[in-house]
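1. My questions are about this predicted structure, shown below with the sequence.
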Amino acid sequence: MAKKRAEGESRARANTRSRLVDAAIEILVERGFAGTKIDEVVARAGFTRGAFYSNYSNMDELLEDAFIAYSTRLLTEMTQAFDSIEGPLTLERIVDTLDSLSAQGRTAYILLMEYRLYQMRHPDADGIPGNQRNQLADFVTQMLESALDRMGRRALLPTNIMGEILSIFYLEALGSVNDSAEANQMPIRKIVDVIVFGFSVPKDSTEPVTQELEGTDREQFLAEAVDPSREKLIPLVRQALAHS
């Protein structure tokens, strides 16, 4: 009996947190972190301040939860969308799938920017816990590895690094403002082409890794990829995108 009661309380608590997170996401996207107030979050979620303080100490914790929860949700939707594609996985199908999730991607971008701005203003604040950050990174890596396997390709860079730079430039593309869907598609097409296809080859290929890639060479990418700071790797990718 006690176990069932505890399970029920745990489910109720998880439901409360989920509704608070969903309400916070809506308001954060509408008004930013500075404009997101506890009273409005609990009102939109259908709770009182007591429900908030039984789950969070402050809005900072809720902002972190909102970013992690929405990022996980988006990655899950992406995985399901790619898994539902029948037949060969081509550049066109990858771009179309990513484009179909662009609205969700922009929400993730806004939440990421709000979180980064908060950290810049509060440098002493704790960042996202390492285990949760690693879970998000692993999610992207697994999705990329699955896509490469379906296309019969092998990566020329470590897949975790490919996944990292793919995430950086995908979100950056979603952060740009254009007047048309067609204009928004071009950066994403370039990103997928350069990072996914440019840094991989058919599994049976004997192509040397030193082959040039739009003004740079893959050997240089490999050399910079081992640097944990990625200080020179990101500019190299940006250069390849600019020349593609």
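-> Looks like it arrived, so ask away.
2. rest of the way, CA atoms for contacts and neighbours
-> Fine.
3. helices and strands around the longest helix seen in the chain, which ones?
-> Ranked by number of residues, the top helix in the chain under DSSP state H is helix 2-31. In terms of contacts (3 or more Cα pairs under 8 Å, 6 or more residues apart in numbering; DSSP states H and E), helix 2-31 is packed against helix 38-45, helix 59-83, helix 102-121.
4. how big is the angle separating it from helix 102-121?
-> Counting by axes from the mean of the first three to the mean of the last three Cα atoms, to 10 degrees, helix 2-31 lies at 90 degrees to helix 102-121.
5. what comes up buried for helix 2-31?
-> The neighbour-count criterion (16 or more other Cα atoms under 10 Å) identifies 16-29 as the buried residues of helix 2-31.
6. so which of the helices and strands packed on helix 2-31 gets nearest Gly175?
-> With Cα to Cα as the measure, helix 102-121 is the member of the helices and strands packed on helix 2-31 nearest Gly175 (6.6 Å).
7. C-terminal to the closest one, what's the next element?
-> Under the assignment DSSP states H and E, the closest C-terminal helix or strand after helix 102-121 is helix 130-150.
8. How far does that following helix sit from its chain's centre?
-> 10 Å (Cα atoms, centre = their mean, to the nearest Å).
9. here comes the other one, which I'd like you to weigh against the first:
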Amino acid sequence: MAERWTRQRRVEHTRSLLLDAAEEVFAKQGFGGAALEDIADVAGYTRGAIYSNFGTKEDLFLAVIERHQKRFLDSFADVITSFEDLDNLDVGKLAERWRELTISGPDSAALGYEFSLFLLRNPDARERLSAQREETIASLAEYITTHVERLGGTLLMPAQALARLLIAANEGITINSHIDGVELYGPYLQMVMANVAPKPH
């Protein structure tokens, strides 16, 4: 007997398909170049479905970015928790996971750049989203602090500053790795880890 979908499940399924399509189109065409009709076509829905689920093009774009950032960070959780202390922390494994997440192409980094350009070109949006961006930085800083302490380490620079640097550098490292064909994930993470020291006994 076929499973009966609840209304909530149908809505979640529709939103997920629209977000998948929007992520693809925004990454390839940019925020300015992406048309809602194109996104709706890729998802197999009408433009009205976008309006009813997300509202404006800007709201859809921000929902894509929020999901994208959360998925990216969550993808490192199992690797990081597999390390027991600083001595067995393997930068190569972290670099490999980062590479795996972007191996299909630079679209992931392009999406991040589109978001940065969107904020740069839209002061109103920048102001409106500043609190959300600070929340993202604070969340990443807490994530860094928690794992560094669990591994028996201490940060040589403030966690908030390191979080800002990681967010700012992410797309650049990924895109330049694709452009030049020289993998920068490992060297960059080694530079980051130079700011982590064993906790003094």
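-> Perfect, I can see it now. Note that the coordinates shown come from a computational prediction; the quantities given were computed from them, not determined experimentally.
10. Once they're superposed, tell me the TM-score.
-> Overall, the chain-to-chain superposition scores 0.79 on the TM-score scale (TM-score structural alignment, normalised by the length of the second structure); 194 aligned residues with a Cα RMSD of 2.9 Å.
11. related to what we said a few turns ago, quick one: which of the helices and strands packed on helix 2-31 of the first structure is nearest Ala137 of the first structure?
-> When those are ranked by proximity to Ala137 of the first structure, the top entry is helix 59-83, at 10.2 Å, counting by Cα to Cα.
12. after superposition, how close is the helix or strand just after the closest one to the second structure?
-> In the C-terminal direction, the helix or strand that comes right after helix 59-83 of the first structure (DSSP H and E) is helix 91-100. When the second structure is overlaid, helix 91-100 of the first structure sits 2.6 Å from its aligned residues on average, using mean Cα distance after the TM-score superposition for the first structure.
13. and helix 91-100 of the first structure, what does it pack onto?
-> Right, helix 91-100 of the first structure is packed against helix 59-83, helix 181-191 by 3+ Cα pairs under 8 Å, 6+ apart.
14. Any idea how many residues pack against the nearest residue to Glu145 of the first structure once chain neighbours are set aside?
-> Counting by Cα to Cα, 6 or more residues apart in numbering, Thr159 is the residue found nearest to Glu145 of the first structure once chain neighbours are left out, at 6.8 Å. For Thr159 of the first structure, the count of nearby residues is 22 (other Cα atoms under 10 Å).
15. Now do the same contact list for Thr159 of the first structure.
-> With contacts defined as Cα atoms under 8 Å, 6 or more residues apart in numbering, Thr159 of the first structure is in contact with 141, 144-145.
16. In the second structure, what sits opposite Asp83 of the first structure in the alignment?
-> Aligning on TM-score structural alignment places Asp83 of the first structure opposite Thr81 in the second structure.
17. what's around its match, how many residues?
-> Thr81 of the second structure is flanked by 13 other residues according to other Cα under 10 Å.
18. How about Glu142 of the second structure?
-> Here the neighbour count serves as a burial measure; for Glu142 of the second structure (other Cα under 10 Å) it reads 15.
19. Verify the stated contact: Ile234 of the first structure with Ile165.
-> Yes - using Cα atoms under 8 Å, Ile234 of the first structure and Ile165 qualify as a contacting pair, with a distance of 7.2 Å.
20. on that earlier part again, distance of the residue nearest to Glu145 of the first structure relative to Leu213 of the first structure?
-> Relative to Leu213 of the first structure, Thr159 of the first structure is positioned 18 Å away (criterion: Cα to Cα, to the nearest Å).
21. how about a markdown table for the helices and strands packed on helix 91-100 of the first structure, with distance to Leu222 of the first structure added?
-> Rendered in a markdown table, the data for these read as follows (distance: least, Cα to Cα, whole Å):
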| stretch | distance to Leu222 of the first structure |
| --- | --- |
| helix 59-83 | 27 |
| helix 181-191 | 18 |
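22. what sits against Gly87 of the first structure?
-> With the criterion set at Cα under 8 Å, 6+ apart, Gly87 of the first structure makes contact with nothing.
23. ok, it to Arg150 of the first structure distance?
-> Following Cα to Cα, the distance that separates Gly87 of the first structure from Arg150 of the first structure is 9 Å.
24. Check Gln80 of the first structure too.
-> Going from Gln80 of the first structure to Arg150 of the first structure by Cα to Cα gives 14 Å.
25. Centre of the chain to the longest helix of the first structure, how far?
-> How far helix 2-31 of the first structure lies from its chain's middle: 22 Å, per Cα atoms, centre = their mean.
26. Is Arg154 of the first structure located within a helix, as I assumed?
-> No - the assignment for Arg154 of the first structure (DSSP: H, G, I helix; E, B strand; the rest coil) gives strand, which keeps it out of a helix.
27. That one: how many residues sit nearby?
-> 19.
28. what's the counterpart of it in the second structure?
-> If you follow Arg154 of the first structure across to the second structure using TM-score structural alignment, you land on Thr154.
29. show me what contacts its match?
-> Contact criterion Cα under 8 Å, 6+ apart gives 148, 196-199 as the residues in contact with Thr154 of the second structure.
30. Can you tell me which of these end up in helices?
-> When DSSP H is applied, the contacts of Thr154 of the second structure are split such that Val148 fall in helices.
31. Most neighbours of all the contacts of Thr154 of the second structure, which one?
-> Neighbour counts for the contacts of Thr154 of the second structure were taken using other Cα under 10 Å; the highest belongs to Val148, with 20 neighbours.
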